[in-house]
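Novice: Below is the sequence, then the predicted model.
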Amino acid sequence: MKNVVLNFGDPKELEAKRIAEIKSLSYLERLERLMALIEVSYTLKTAKIIKAKKR
């Protein structure tokens, strides 16, 4: 895995870099990223429900 580098700069430049990065990915890599986002979203959603039920 690559080292994480914080990006500071103009939002338009950062967005262009992000779009270029995503376009360079294969279909499978894009799908893997989407599934990871869905998994994190679901985990956060269910964590809030569990936390609320414990009170």
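Specialist: Ah, there it is.

Novice: Please make it C-alpha for all contacts and neighbour counts, starting now.
Specialist: Fine.

Novice: what helix or strand does Gly12 sit in?
Specialist: Wrong residue type there; residue 12 is Lys, not Gly. Using DSSP states H and E, Lys12 falls within helix 11-24.

Novice: Distance of the most centrally placed residue in the chain relative to Thr46?
Specialist: Centrality entry for the chain: nearest residue to the mean C-alpha point is Leu37, 5.3 Å, by Cα atoms, centre = their mean. When Cα to Cα, to the nearest Å is applied, the distance between Leu37 and Thr46 equals 14 Å.

Novice: Next up, a structure to set beside the first:
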Amino acid sequence: MEKNKNILCEVNLKDTEQERINEVKSLSYLERLERLMILIEVSYTLKKVNRIPLRKAFSSFS
């Protein structure tokens, strides 16, 4: 039974990946650029957040 679940999951992932590829191909150049800029901005924000010592941030809740 587990093998069947893995196969179904793999097929669904491939379908989802293909749908995303088709979606991106349908976007205009400007829309692709906007999505790229959003990813860069989120990546930069997450990088900055990781520099904040979490213990200090959460110690105020204790």
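Specialist: Structure received. The shown structure was predicted, so the numbers you read here are calculated from the model rather than taken from an experiment.

Novice: Now the TM-score, please.
Specialist: Taking TM-score structural alignment, normalised by the length of structure 1 as the basis, the two superposed chains have a TM-score of 0.74; 46 aligned residues with a Cα RMSD of 1.9 Å.

Novice: Which residues are in contact with the residue nearest to the centre of structure 1?
Specialist: Leu37 of structure 1 makes no contacts at all, as judged by Cα atoms under 8 Å, 6 or more residues apart in numbering.

Novice: That one matches what in structure 2?
Specialist: When the two structures are superposed using TM-score structural alignment, Leu37 of structure 1 falls opposite Leu39 in structure 2.

Novice: Please apply the same query to Ser26 of structure 1.
Specialist: For Ser26 of structure 1, the aligned residue in structure 2 is Ser28 (criterion: TM-score structural alignment).

Novice: what number of residues lie near that match?
Specialist: Applying other Cα atoms under 10 Å, we find 10 residues neighbouring Ser28 of structure 2.

Novice: now swap in the one 10 residues further on and tell me
Specialist: Using other Cα under 10 Å, Ile38 of structure 2 has 12 other residues around it.
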